[in-house]
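Engineer: missing the sequence, but the structure's below:
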């Protein structure tokens, strides 16, 4: 598939590979509606409201999440599913704190919600840090659902979102393209 706005450059990371975008769009079509539903906590939607809001309807909210995921994966790993430990992070020293996957999540983020623990336990069979890292690299659907759910609990676990570093790279045109594809 030829993407127009989804292929936009992200900072100095380049452009997302079509294979990554294909998986993101497929996941976005099938992901549970509850992930995108309004809630009362300060979450990703609160964080990017100025850049991409206001929210028009459930499909728009879904597309906004996909756009955040597209840009955040560029910042965190240059869209590399197999990305490992962040060597610039001095706290990345244990199986629980070592980042993994396209969104560079670590097992210590499981503490943000029971739904995160339940998801990983259901898909991986354990919340062990080493197993978590391996799963975030190999089970792309799990990695996408995990980061989306995590961003609904907090933006504080993802520095580029928390510090609004991704905001200049978020695109309303990309959101519209996601809407047309999902």
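Structural biologist: It's in. Every value quoted in this text rests on a predicted model; they were computed, and no experiment measured them. Numbers count the residues shown, from 1 in each chain.
Engineer: CA only for contacts and neighbour counts going forward, please
Structural biologist: Fine.
Engineer: so what does the helix ranked longest in the chain touch, helix or strand wise?
Structural biologist: Across the chain, the longest stretch assigned as helix under DSSP state H is helix 58-77. Using 3 or more CA pairs under 8 Å, 6 or more residues apart in numbering; DSSP states H and E as the contact criterion, the secondary-structure elements in contact with helix 58-77 are helix 18-30, helix 140-153, helix 159-162, helix 172-181.
Engineer: Now with 7 Å, please.
Structural biologist: For helix 58-77, the contact count by 3 or more CA pairs under 7 Å, 6 or more residues apart in numbering; DSSP states H and E identifies helix 172-181 as packing neighbours.
Engineer: Now do the buried residues in the helix it packs on.
Structural biologist: The neighbour-count criterion (16 or more other CA atoms under 10 Å) identifies 172, 174, 175, 176, 177, 178, 179 as the buried residues of helix 172-181.
Engineer: and that helix with helix 58-77, angle?
Structural biologist: Angular relation of helix 172-181 and helix 58-77 on a 0 to 180 degree scale: 120 degrees, by axes from the mean of the first three to the mean of the last three CA atoms, to 10 degrees.
Engineer: rewinding a little: ok, then the element right after the longest helix of the chain?
Structural biologist: The first helix or strand that comes after helix 58-77 along the chain, using DSSP states H and E, is helix 114-124.
Engineer: okay, now the one to match up with it:
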């Protein structure tokens, strides 16, 4: 049994990669990070207004953002039976926000989206960037995974985790 995805795109929102690319990128991350356990993941593409409301509700931050991850289970949860799928959680992305961010960072929209999809999935898998050492570990893993994806241009350390200010906050 493979991974299962519940994909949704809010009306009026323009995806930055194809559904096939999104599934392939998710599979690549999960095959390398979920310990062989099949996972179920919801990926939603939403407007900036919607992600702002979610950010306010879940993180008490009244501002739009690029990605929010809402964790459910972890693949290594001991309560899961062998071979039982893990309900990993939800990754919510705001393509319009990501597109502007791509321009600011000098990346393509598709590559910026891949970075943030990977970032969101890694959060569901237990990675974080609240402390400097955690941020370095997460960035290194992002770079390794992105190097395996069919990106428009080589993605280097300059492109990685955009949330460095969280370390100081």
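Structural biologist: Looks like it arrived, so ask away. Given the structure is predicted, the values throughout are model-derived calculations rather than measurements.
Engineer: Fetch the TM-score of the aligned pair.
Structural biologist: Once superposed, the chains reach a TM-score of 0.34 (TM-score structural alignment, normalised by the length of structure 2), with 95 aligned residues with a CA RMSD of 5.3 Å.
Engineer: Residue 97 of structure 2 and residue 119 of structure 2: what is the separation?
Structural biologist: 15 Å (CA to CA, to the nearest Å).
Engineer: quick one, which of the two is more surrounded?
Structural biologist: The residue with the greater number of neighbours, taking residue 97 of structure 2 and residue 119 and applying other CA atoms under 10 Å, is residue 119; the counts read 26 against 18.
Engineer: one step back: out of the buried residues of helix 172-181 of structure 1, who's nearest residue 24 of structure 1?
Structural biologist: Closest approach between the buried residues of helix 172-181 of structure 1 and residue 24 of structure 1, by CA to CA: residue 178, at 9.6 Å.
Engineer: quick one: contacts for the closest one?
Structural biologist: Neighbour list for residue 178 of structure 1: residue 63 [criterion: CA atoms under 7 Å, 6 or more residues apart in numbering].
Engineer: Please report how far it lies from residue 162 of structure 1.
Structural biologist: From residue 178 of structure 1 over to residue 162 of structure 1 (counting by CA to CA), the distance is 23 Å.
Engineer: go on, residue 134 of structure 1?
Structural biologist: The gap separating residue 134 of structure 1 from residue 162 of structure 1 is 25 Å, by CA to CA.
Engineer: show me what contacts residue 116 of structure 2?
Structural biologist: With the criterion set at CA under 7 Å, 6+ apart, residue 116 of structure 2 makes contact with residue 67.
Engineer: doesn't it fall inside a strand?
Structural biologist: No. Under DSSP: H, G, I helix; E, B strand; the rest coil, residue 116 of structure 2 falls outside any strand and is assigned helix.
Engineer: Quick check: what element follows the one helix or strand residue 138 of structure 2 maps to along the chain?
Structural biologist: With elements delineated by DSSP H and E, residue 138 of structure 2 resides in helix 132-146, which encompasses its position. Sequence-wise, the next helix or strand beyond helix 132-146 of structure 2 is helix 165-168, with elements assigned using DSSP H and E.
Engineer: on that earlier part again, tell me the one among the buried residues of helix 172-181 of structure 1 nearest to residue 121 of structure 1.
Structural biologist: residue 178 (30.0 Å).
Engineer: List the buried residues for the helix or strand hosting residue 122 of structure 2?
Structural biologist: Take DSSP H and E as the rule and residue 122 of structure 2 turns out to sit in helix 109-124. Neighbour-count burial for helix 109-124 of structure 2, counted by 16+ other CA under 10 Å, picks out 109-124.
Engineer: Having no further points to raise, I will conclude here.
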